[in-house]
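1. sequence first, then the predicted structure:
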Amino acid sequence: MGVERSEHIRRWESGALAHAVSDPFGQGPLPWLRGSEHYFDDTGHVVPWYVDHVPAQRDTPRTTARTTAHVTGPRTADDVGQQIKGFASSGGVAPGEAIDFHITVDPPQQFTVDVYRIGHYGGDGAAKIATSPRLSGIVQPPPLTADRTVSCHHWWQSWRYQVPAHASIGAHVAVLTTADGYRSHIPFTVRDDHPADLLLLLPDITWQAYNLYPEDGRTGASLYHAWDEEGRLLGEEDAAITVSFDRPYAGAGLPLHVGHAYDFIRWAERYGYDLAYADARDLHAGRIDPTRYRGLVFPGHDEYWSAPMRRAVELARDGGTSLVFLSANSLYWQVELGPSPSGVPDRLLTCRKRRGPGRPALWREVARPEQQLLGIQYAGRVPEPHPLVVRNADHWLWEATGASDGEEIEGLVAGEADRYYPRTALPEHQDRILLAHSPYRDGEQNLRHQETSLYRAPSGALVFASGTFAWSPALDRPGHVDPRVQRATANLLDRICKRD
């Protein structure tokens, strides 16, 4: 039944079926991720800087140990079979606190949870820090749906992980594995308020906006897509207005674009940068004080922002805290966070994209364009990778990179791009500069351009915006590393951290 259903859903119709792969982000040697697969964006196009496609084995018998003996390695769970899927009770947790996991297993059987921390670790990319006992899996009730909002808040608790008081803060992944060899993932963050040079903010709000769980051709919905009665994918006009954090991520359980954050983390920890960690929801809820850090780093696609998030970041900048945006299309949609049906805060994400009465959802439509914080703003998609063309190569950001004016860094303008809009107000600044000006063709073959921006606020804070999705992958993704980007990023962070 599950096989027939998965064949009915055409893989390219959705970004989320492409999540159901063993290594969707081309992250290279991670202890639990093996194999190489394609990744598709939400338009169905292949994202070119990822690795080659190997079809997933969804039709392998999984009912007995004898049949699984012929399968090499774990197989990836999906939203059709629901072999094993789960979510965490919170996105972030502090050392000494507990985090609950709610997990469904079909057919019911034993499973284990291995907890990994993302980091450099001699090139491994992660280290196992905890393992659960063998747990008894059950088939949880079907998700509840109301007006396209899908929630699993009624699932029973499956395992509680007590985070040790001495635990290392950072980005973590709980890896779920059934006795018969199916695997899924749950990302979470261990945060702390200890002083550090840099605060890394993981974009969990944007991750949830793209989550189409369950991608079963019937029920799932994100802020981008939903399904009709015939299993066809619908667009934004018919998508959800509110999505819930009380549900797994689609497919393999890793969010869209999570690899961008992992690329930065591995690189930054390799070179010894002093990092603290938090989620976007921590920033929203005021659980962290961003003014305590020399710089805030937004390592990946960070498109969805609440008003408290923006206010906190602007106050930090105005107080002298630098801002580093290593992707594009940041701070685009304005969102609200609300409690779950049981009253747990910040478990529902609302973005009113549909046209009609009410407040507009784009920041630029409420007279607060993102350029007033970033220095540039979203320009559009980049269907095929183009070179990033260096500008102002004598600036200190490009020092020791070997780059010269007009030099092309191949493939670095990809995914989506930002640029400077002359008719849109700039933030107050002491000085500003554009460090790249890169022509590319959009989906209609119109000539457009990407730009990379840096300005110094009156407080002395630096605000950098790469203006492209491909900056973080160039730091540490196998096959996509560029030493010029690595050095330019180090120049920026060293200056923010006051390194000699």
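-> Everything's here; your move. Because the structure is a prediction, the values reported are computed rather than measured.
2. can we go C-alpha only for contacts and neighbour counts from here?
-> Noted.
3. do a quick rundown of the strands in the stretch 1-150 of the chain.
-> 75-76, 84-88, 92-93, 98-105, 110-118, 126-131, 135-136, 144-146, 149-151 (DSSP state E, counting those that start in this stretch).
4. what number of residues lie near the residue lying closest to Arg364 once chain neighbours are set aside?
-> Sequence neighbours aside, Glu370 is the residue nearest to Arg364 in space, at 6.5 Å (criterion: Cα to Cα, 6 or more residues apart in numbering). Residues near Glu370, counting by other Cα atoms under 10 Å, number 24.
5. show me what contacts Glu370?
-> The contact partners of Glu370, by Cα atoms under 8 Å, 6 or more residues apart in numbering, come to 330-332, 363-364, 376-377.
6. so which residues of the stretch 151-300 of the chain form strands?
-> Under the criterion DSSP E, counting those that start in this stretch, strands of the stretch 151-300 of the chain are mapped to 159-162, 170-178, 182-190, 198-202, 226-227, 233-234, 242-244, 275-279, 295-298.
7. redo these as TSV? Include mean neighbour count and distance to Val113.
-> Converted to TSV, those look like this (neighbours: other Cα atoms under 10 Å; distance: least, Cα to Cα, whole Å):
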stretch	mean neighbour count	distance to Val113
strand 159-162	16	9
strand 170-178	23	5
strand 182-190	25	9
strand 198-202	25	22
strand 226-227	24	30
strand 233-234	19	33
strand 242-244	25	23
strand 275-279	24	22
strand 295-298	25	29
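8. okay, now the one to match up with it:
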Amino acid sequence: MATTAHHLNRRGAARRLLLALLSASLLGLPGMRAMPHVDPELLEGRVPTKAELSPSVEAAFLRESYRPGNVATLRIFNSARGITMRLFHAGPETVSTHGRNEMQGVPVTGSRSIGASRGHRLVQVPVGDWPSGLYFARLAAADGRVGFAPFVVRPRRLGEHRVAIVLPTLTWQAYNLRDDNGDGQGDSWYASWNIHTVRLGRPFLNRGVPYNFRNYDLPFLEWLARTGKDVDVLSDSDLEAARSGRALARAYELVVFPGHHEYVTTREYDVVTGYRNLGGHLMFLSANNFFWQVVRHGRTIERTKQWRDLGRPEAALIGVQYRGNDNGTHRGAWIVRRSKADSWVFANTKLGPGSELSNAGIEIDKTSPASPKGTQVLAEIPNLFGPGFTAQMTYYETPAGAKVFAAGAFTLAGSVREPTVATVLQNVWDRMTADGKRTLAARPAAAPVEAFFARRSYAPGAAARLVVLGRASDLTVQLYRAGHGGEGPMEGRQVGGTLHAAAPSRLTLPLGDWPSGLYYARLSASGRSGYAPFVLRPRRLGEHRVAIVLPTNTWQAYNFRDDNGDGSADTWYASPAKTSVLLARPFEGDGTPPHYHGYDRGFMRWLALHGKQADFLSDDDLDAVARGDRLARAYDLVVFSGHHEYVTTHEYDLVERYRDLGGNLAFLSADNFFYRVVRHGDRIFREGRWRDLGRPEASLVGIQYVDWNHDTYKNKPYTVIGARRAPWLFRGTGFADGDSFGGYGIEIDARTAASPRGTRVLCRIPDAFGPGKSAEMTYYETPRGAKVFAAGVMNFGGSALWPGVSEMIANIWNELSRP
């Protein structure tokens, strides 16, 4: 790291003056106007301490959380020799943590030697079948340097336990003053007013320990372990991924925010508000929560506005809102006030009105006119930062039955080692998790109904066999056509009737004379539901002049379902020991194919909205075509709409021959035709990369896989550079050379020496994933008249409904589907 305290202190005098003025304002000194919304730490130039800059093995996991059985990716950012790594579970340990730059835990793996790093090395780390919680890697180098890299192990599905603990992973990064670009100041808005974004996935200072983790977060994790509480631990990303407040309410009766949860996205705010509105209980054990709106841009967050300035004051949700901060200069005890709830909140503590509880301050919250009607003040720290700057601990209930508790100061969770505080927290916990009249939030979590079709495609009029796993009494089954709006995660329109079955394991479903497309069964049983997709192929090839091949092999390769119950997902992405993938099985979760929403949904909706008719094929159907000549007679255009990474030799041969005969191709994603797979029965085996077999995919697609973003690089817009080379593509879009559109990445492709002669680059994302790693959208034609378009980014088809992109996809369809 290039950061030094000297470099960061060059404007110290001006900063100290501003801080003094602000402190005077906060404390209400004569002649000064109060500025209750200003945070002193927002003043330019908070400087890392010498301890924060301690030399270490700098490392971070690429994602905030992983499921049990996942393979996590750890990035080591600096050079070190003789590195050993061991993983730990934070919280259950009995060893005390004495420093801000250390983490203690219970080891969950042995020590593993991973050798040397020259900087930016990636290490694959298998995640075991461990309880949900906060974990960390401890890395030790031969020269004595030590580093820590925390990550969350989330539950396999929401609602494995009835209480969720949300850790403030975005706020941790907002306070991370690591200097990534070497300009002499931390890369956070806490270091400079000129910084508006923060990059995620960075190593923390303090040898990798999140800011104030020892004081704000660790005591609560220890309390959970010490009191034997089984909980689901979530990151901000996991909370953001919840389908809705209703989904969260079905999963949990209580959601706890134990730490400093200052920065949240609109999605998080909406989900938690919806959860509360449906009767879900909330505990906020710190202060200054849900204060700033942040917007994710790939792997960065941008701070935009305070929620109160967006018309959504945090007090309306929490009961209190941020009032002030004096950086810990003044601290005081909560004074218990008389309230309707004091009899149970302070039960078994000997506390009553006027009694003192613990010691707190630093940042404080207070009720406001936006606080819900009936909000009770349980305790106060009066005038802590001056007249009117009072911290308030509150509680309220809603007509829907929600119970919301807020500590109002830093930090009740951090003080839980005090017996009286522990009793108060236990009282509130018990009140919010008690049996009795249950709201929607307290209903037992419903596991999905798991099912799959025995074949991946059927012809119209066929009898489809549906296999249902587990117990599912009083089952209801309905069939839908995906992409046509309406029911389920694949937005389908119902076709046919409804089937009722008592306790089936195998059902036979008659299929109608329906258009070729992607269909799915929706299964419902006792409040549970699940989905099982299948392809309805044409009765014969060439019913329409365009074929759309869905990536059914790749969907299963990315299916992280644990089929054999060994605690590890049954895919080679979970473990190198897994050499094959089972094709006949449900998809993990609710049954939706992996990445469908990002890569496939947009194009499926575009087809329906524009009335486009095509023959839909699975990988099995393409594999069943005898020769490329037959494909060429049937279709003017074959579209690979999604991520088509895994293909058999026959598929590769077939499509290549089709192209050589003048057949047109469109690849709307990236990383296509990358691996060869061999099918044996209901399994596919990954055999090797096509480029290593002497058949680089660029020779067919025009471009080939370059890299994935390692969860580090945010999506970036494409820039048009070839509008004159293919004017048909940009017709009606308004795009000209130099214009930018969209936001793309995830995995990217670019030209190579194997690209066909005359391959033209139409759009580019320069250095999308670092120097020399650009994404390229291309087009080429062959002497036999074939036209081949390739998007070069993973989610181009997924963005089919975006303005401009919708017109581009229409142009591709019209240009390439002409005989």
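-> Sure thing, it's come through. Every value quoted in this text rests on a predicted model; they were computed, and no experiment measured them.
9. returning to what we had before: looking at the strands of the stretch 151-300 of structure 1, which is nearest to Tyr50 of structure 1?
-> In terms of Cα to Cα, the element of those nearest to Tyr50 of structure 1 is strand 182-190, at 19.7 Å.
10. mean deviation, the closest one versus structure 2?
-> For strand 182-190 of structure 1, the mean deviation from structure 2 after alignment is 0.7 Å (mean Cα distance after the TM-score superposition for structure 1).
11. any idea how far Thr782 of structure 2 is from the alignment partner in structure 2 of the residue nearest to Arg364 of structure 1?
-> Aligned counterpart of Glu370 of structure 1 in structure 2: Glu697 (TM-score structural alignment). Going from Glu697 of structure 2 to Thr782 of structure 2 by Cα to Cα, to the nearest Å gives 16 Å.
12. just name the most buried of the strands of the stretch 1-150 of structure 1.
-> Of all these, strand 84-88 has the most neighbours on average by mean count of other Cα atoms under 10 Å, namely a mean of 27.
13. that one vs structure 2, average offset?
-> With mean Cα distance after the TM-score superposition for structure 1, strand 84-88 of structure 1 departs from structure 2 by a mean of 1.1 Å once superposed.
14. from the contact counts, what lies against that strand?
-> Applying 3 or more Cα pairs under 8 Å, 6 or more residues apart in numbering; DSSP states H and E, one finds that strand 84-88 of structure 1 contacts strand 98-105, strand 170-178, strand 182-190.
15. burial measure for the spatially closest residue to Gly485 of structure 2 that is not a sequence neighbour, as a count.
-> Ranked by Cα to Cα, 6+ apart and with sequence neighbours excluded, the top spatial neighbour of Gly485 of structure 2 is Glu491, at 4.6 Å. Applying other Cα under 10 Å, we find 17 residues neighbouring Glu491 of structure 2.
16. next: Tyr224 of structure 1.
-> Neighbour count for Tyr224 of structure 1, taken as other Cα under 10 Å: 22.
17. quickly note the distance from it to Asn211 of structure 1.
-> Distance of Tyr224 of structure 1 to Asn211 of structure 1, computed by Cα to Cα: 9 Å.
18. one step back: wait, which of the strands of the stretch 1-150 of structure 1 is closest to Phe188 of structure 1?
-> Among the strands of the stretch 1-150 of structure 1, the nearest to Phe188 of structure 1 by Cα to Cα is strand 92-93 (5.9 Å).
19. what range in structure 2 matches the closest one?
-> Under TM-score structural alignment, the match for strand 92-93 of structure 1 is residues 457-458.
20. check contacts around Leu212 of structure 1.
-> Leu212 of structure 1 sits next to 16, 220-222, 225-226, 249-250 when contact means Cα under 8 Å, 6+ apart.
21. if you set the cut-off to 7 Å instead, what comes out?
-> 16, 220-222, 250 (Cα atoms under 7 Å, 6 or more residues apart in numbering).
22. report the separation between the two terminal residues of stretch 209-220 of structure 1.
-> End-to-end distance for stretch 209-220 of structure 1: 12 Å, by Cα to Cα.
23. ok, now stretch 282-299 of structure 1?
-> Taking Cα to Cα, the first and last residues of stretch 282-299 of structure 1 lie 16 Å apart.
24. give me the residues contacting it.
-> Residues from elsewhere that reach stretch 282-299 of structure 1 (Cα under 7 Å, 6+ apart): 193, 195-202, 260-261, 264, 306, 308-309, 316, 319, 321-327, 472, 496-497.
25. what do you get for stretch 741-758 of structure 2?
-> If you take Cα under 7 Å, 6+ apart as the criterion, stretch 741-758 of structure 2 is touched by 670-671, 696, 698-699, 702-709, 715-719, 774-776, 780, 792-795.
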